[in-house]
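Novice: compute the structure for the input listed below.
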Amino acid sequence: MKNKIINSGTNVLILALFLGLIGGISADLLLRFYWWQDLSGVTTSSGELNLSSGLYGRSNVVIQDPKKVVVNQDLKVQETINAANDSLIGFFKKLPEITDANQTFDKSHYYDLTKPEFTGLALTADGWIMVAGKKVNAKFPLDDYVAVGKDKKVYSLDQVVEYKKQDLGLLHLAAVNNLLVKNLLAAENLSVGQMLLAVNWNNDATLNSIVSLPKKYQVFKSSDRLTETIILDETIDARFKGSWLFGLGGDLVALIDDELQVAPVANMNSALYSFLKTKQFTTPFLGVNYISLSNLVLASAATDSAGKSGAVVAPDESKTAVVKSSPAEIAGIKAGDIIISVDNIEINNEHDLGTTIQSYHPGDTITVKFLRSGAILSADIKLGELK
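Specialist: Okay, the predicted model is just below:
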């Protein structure tokens, strides 16, 4: 009798273990099914899996090297494409107006929305459109073209302006006051690893990421010039010539020119602001060349009086540290001074001097603190302008 009880208990235990094993396998398979249902097919070269949605909610967990798979960014990507479409404008060779309402159908009388001559992006609600590349210059024949929005509205053109420093043209649509525009991303919001989405007129889209911001690693820098391009992980396809790169928050980050070079709009923010205000392209002018201490480590820390951050005013390849008659020279800035802050914004690896200066406008007055012979000095400087 005792042996029967033992055998019966053993059988129950084995059955329980067997059922538990089956249940565990089933749960694992079910979990894997729903897990992979929640994954998108978007890949990155970062080798990380970002679990910021799906089963993990907002936990923002990151798993290293999961075969270049990124969790469910589909919705965010589609939202960005839709938002971009709201601001895209196509330009077409003007067709003659049809006066005979009874005329038979003729495709040549219609603008083929799949084949614009070039495209642009709304800069202002009242009709200014940015066009990347060299398609638009000061001699652009306004009367030969029309603009068409994604909503199929047709606009005439009445003004053209060329910004030669960035291969950027501006065209103005007549009698418009309700275009949807995008925020222009500031330079301080650019970062290596940032995901960007290229979008063109035909709704082609591709994800990419920033791998290098060249300005950050240059030895000699100017307070008055920003880098012309940023470097992406993947080569941009030719379909995206003259189109735009957006952050997944919908902000405009960069334009793609005729050579597929990527120019951050942060380089143009000040000039565009100046144009909209004064109808001239100008940028702020301080007038110093410098070396960022954030990129340097002194061999002997015991003699390091300069510190680990700031911008040392130093001669560039042309032997100029402070530009003659510049606002910096007038304020008394000299070679060897270490600029440590601008309006209490510390100059460091996160806030480069040139990027900081270019976030201002010509005519702004800034307070610059700098280190000279161990003493901290301060100067109020009115920024000049470069045209």
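
Novice: use CA for all of it now, contacts and neighbours both
Specialist: OK.

Novice: on the three-state scheme, Ala138 is what?
Specialist: Of the three states, Ala138 takes coil according to DSSP: H, G, I helix; E, B strand; the rest coil.

Novice: who are the contact partners of it?
Specialist: The contact partners of Ala138, taken as Cα atoms under 8 Å, 6 or more residues apart in numbering, are Val160, Val161, Glu162.

Novice: who's in contact with stretch 369-384?
Specialist: Residues from elsewhere that reach stretch 369-384, judged by Cα under 8 Å, 6+ apart: 284-286, 305, 326-328, 331, 336-342, 361-368.

Novice: the same query, at a cut-off of 6 Å, please.
Specialist: Contacts to stretch 369-384, defined as Cα atoms under 6 Å, 6 or more residues apart in numbering, come from residues 284-286, 337-341, 362-368.

Novice: just the buried members of those?
Specialist: By neighbour count, with 16 or more other Cα atoms under 10 Å, the contacts of stretch 369-384 hold Pro284, Phe285, Leu286, Asp337, Ile338, Ile339, Ile340, Ser341, Pro362, Ile366, Val368 as buried.

Novice: so the first one makes contact with Glu385?
Specialist: Which is Pro284. Yes - counting by Cα atoms under 6 Å, Pro284 touches Glu385, with 4.7 Å between them.

Novice: tell me which residue is most central in this protein.
Specialist: The centroid of the chain falls nearest to Val253 when counting by Cα atoms, centre = their mean (2.3 Å).

Novice: can you give me the helices in this structure?
Specialist: 2-37, 74-87, 269-278, 327-330, 353-357 (DSSP state H).

Novice: pick the most deeply packed of those.
Specialist: Highest mean neighbour count of those: helix 353-357, a mean of 23 (counted as mean count of other Cα atoms under 10 Å).

Novice: show me how far it is from its chain's centre.
Specialist: Distance of helix 353-357 from its chain centroid, counting by Cα atoms, centre = their mean, to the nearest Å, is 17 Å.

Novice: for that helix, packing partners?
Specialist: With contacts taken as 3 or more Cα pairs under 6 Å, 6 or more residues apart in numbering; DSSP states H and E, helix 353-357 sits against no other helix or strand.

Novice: compare the helices of the chain and give me the one nearest Lys216.
Specialist: The minimum distance between Lys216 and the helices of the chain falls on helix 353-357, with 9.6 Å, by Cα to Cα.

Novice: could you also give me the structure for this second sequence? I'd like to compare it with the first:
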Amino acid sequence: MSDKFDFETPNYQPSYSPINFEIPRTIKKKKSLKGYLFAGFIGGLIGALLVSIIFMGYFGVNFANFKNDVNSAISGLNLESSNNLEPVTRTVVLNSGNDSFVTDVAKKVGPAVVGIKNKSTAYNWWTDETQEVTIGEGSGVIISKDGYIVTNNHVVSGARSISVILSGEKEVPATIVGTDALSDIAVIKIDQKYVTSVAPLGDSSKVKVGEFVVAIGNPLGQEFAGTVTFGVVSAVNRKLDVGNGVQIPLIQTDAAINPGNSGGALVNSSGQVIGINTAKISQTGVEGMGFAIPINYVKPIVNDLIKYKKVLRPTIGISVMEYYDRAGNIVGLYISKVYSGTGAAKAGLKEGDLILQIDGKKVTTFSDIQSILSTHKIGDVITIRVLRDGQTKDFKVTLGAPINTND
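Specialist: Next comes the predicted model:
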């Protein structure tokens, strides 16, 4: 049974119920037989010393000489290095000061994380008027002094208008610059006069499993704006289908990510944004499995959206159809058209070729091609293996810019 991945949809209507807290039980460590024998030995030794001291006091024995003899005997026991004494708990110090790095991160990045309202219109039958209503809320991160904000596509999807709630709870108008459903990334913009803080972007290629991270966002909407949660990087390069057939490499974390956190920041201990929070596993019995889109994956998409209002993804220059064998199994992708002037045409691909592999990876669906191309940029060279006239052939294809397939 496959996991169900819930992306934090902005259309969340919170329902409130009593919260049950479970108090963890204290686990007591059982002593071994050796422990009991050792304790008995020490107790007997102490008892013998007390009797000896009383005896010496009564008969006038030289106590100073006896004290030296006892110290020598105890030193010979080497009690401090005994393996029987094991620590029950260990303390990890995150910061030697009064505050942890989480406090510093919250102060540094928190003001650059904003709330986003997705608005539409609804007809009011009682007043016979059309009114503006908020149909969802999410989070976003201010990434430039010009007022550009990165968020998730699903946060602003379907909006007739949007507004941004700044860290000081001031609501200001915003416009959608560009959206990209394949990556679930969108860019919106506010007037630069409202920008008081910009989040520094890090390098997600340097993220290591086990390092501390902080998630900042607005879970459940503005009522819990600026919520900060803490955790670790559980895994990197988790290839998950975000619901459009394309697998995106995600950062997995156990920092709490809840509805409304979408579009918020995942921040490292240096106060740099390393990911945009986007999803969590919503399944009975599963806790602490949230996901963020790596910031290195986000950066080129944001640049394209700002510059072109869309993402310029590399293309091969072909149209394909799924090819089935007699048993009904997909065996490859049939090239139905090769567009002139493209990398495919220049490499020698022809209509009727059956694509078997790209860069050594088996492809049977168009989504397979999309997933492979998502890791490349325009100008990259890929190797396509096809079946032609009963023989396999390899072609080196230079990826080009998007083309107009309607020509």
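
Novice: about what we covered before: okay if I get the helices of the first structure as a markdown table plus distance to Leu232 of the first structure?
Specialist: Compiled in a markdown table, those are given as follows (distance: least, Cα to Cα, whole Å):
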| stretch | distance to Leu232 of the first structure |
| --- | --- |
| helix 2-37 | 28 |
| helix 74-87 | 18 |
| helix 269-278 | 21 |
| helix 327-330 | 35 |
| helix 353-357 | 20 |
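
Novice: quick revisit: for PyMOL, what selects the buried ones among the contacts of Ala138 of the first structure?
Specialist: To isolate the buried ones among those in PyMOL, judged by 16+ other Cα under 10 Å, type:
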select buried, resi 160+161+162
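
Novice: any chance of the contacts of Ala138 of the first structure in TSV, with distance to Asp316 of the first structure too?
Specialist: As requested, the contacts of Ala138 of the first structure are exported to TSV (distance: Cα to Cα, whole Å):
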residue	distance to Asp316 of the first structure
Val160	37
Val161	33
Glu162	30
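
Novice: just the closest of the contacts of Ala138 of the first structure to Ser292 of the first structure, please.
Specialist: Distances from Ser292 of the first structure to the contacts of Ala138 of the first structure, taken by Cα to Cα, are shortest for Glu162, at 33.3 Å.

Novice: number of nearby residues for the spatially closest residue to that closest one that is not a sequence neighbour?
Specialist: In this structure, Glu162 of the first structure finds its nearest non-sequential neighbour in Gly169, 4.6 Å apart by Cα to Cα, 6 or more residues apart in numbering. For Gly169 of the first structure, the tally of surrounding residues (other Cα atoms under 10 Å) stands at 22.

Novice: from Leu142 of the first structure, how far out is Gly169 of the first structure?
Specialist: Using Cα to Cα, to the nearest Å, Gly169 of the first structure is found at 13 Å from Leu142 of the first structure.

Novice: then Thr227 of the first structure?
Specialist: Distance of Thr227 of the first structure to Leu142 of the first structure, computed by Cα to Cα: 32 Å.

Novice: of these two, which one has the most company?
Specialist: More crowded of Thr227 of the first structure and Leu142, by other Cα under 10 Å: Thr227, with 18 against 15.

Novice: contacts only, for that one.
Specialist: By Cα under 6 Å, 6+ apart, the contact list for Thr227 of the first structure reads Lys215.

Novice: which position in the second structure pairs with Ala122 of the first structure?
Specialist: The alignment partner of Ala122 of the first structure in the second structure, by TM-score structural alignment, is Ile142.

Novice: quick check: closest non-adjacent residue to that match.
Specialist: Ile149 (4.4 Å).

Novice: quick check, that neighbour in contact with Ala186.
Specialist: No - applying Cα under 6 Å, one finds Ile149 of the second structure not in contact with Ala186, separated by 8.4 Å.

Novice: can you pull the contacts of the corresponding residue of the second structure for Glu329 of the first structure?
Specialist: Aligning on TM-score structural alignment places Glu329 of the first structure opposite Ala344 in the second structure. The contact partners of Ala344 of the second structure, by Cα under 6 Å, 6+ apart, come to Ile316, Gly317, Val397.

Novice: where's Ala344 of the second structure relative to Asp353 of the second structure, distance?
Specialist: Noted for Ala344 of the second structure: a distance of 11 Å to Asp353 of the second structure, by Cα to Cα.

Novice: likewise for Ile335 of the second structure?
Specialist: Between Ile335 of the second structure and Asp353 of the second structure the distance is 6 Å, computed by Cα to Cα.

Novice: find residues that contact each of these two.
Specialist: By Cα under 6 Å, 6+ apart, Ile335 of the second structure and Asp353 have no common neighbours.

Novice: let me see the contact set for Lys239 of the second structure.
Specialist: The contact partners of Lys239 of the second structure, taken as Cα under 6 Å, 6+ apart, are Gln247, Ile248, Pro249.

Novice: ok, the second one - how many residues close by?
Specialist: Spelled out, it's Ile248 of the second structure. Neighbour count for Ile248 of the second structure, taken as other Cα under 10 Å: 21.

Novice: give me every residue that touches it.
Specialist: Lys239, Leu240.

Novice: switch to 7 Å and redo it
Specialist: Ile248 of the second structure makes contacts with Lys239, Leu240, Asp241, as judged by Cα atoms under 7 Å, 6 or more residues apart in numbering.

Novice: excluding covalently adjacent residues, which one is nearest to the last one?
Specialist: So that's Asp241 of the second structure. Gln247 is the one closest to Asp241 of the second structure (Cα to Cα, 6+ apart), at 4.4 Å.

Novice: same check on the first one?
Specialist: Here the nearest residue to Lys239 of the second structure in space, its sequence neighbours aside, is Pro249; by Cα to Cα, 6+ apart that works out to 4.6 Å.
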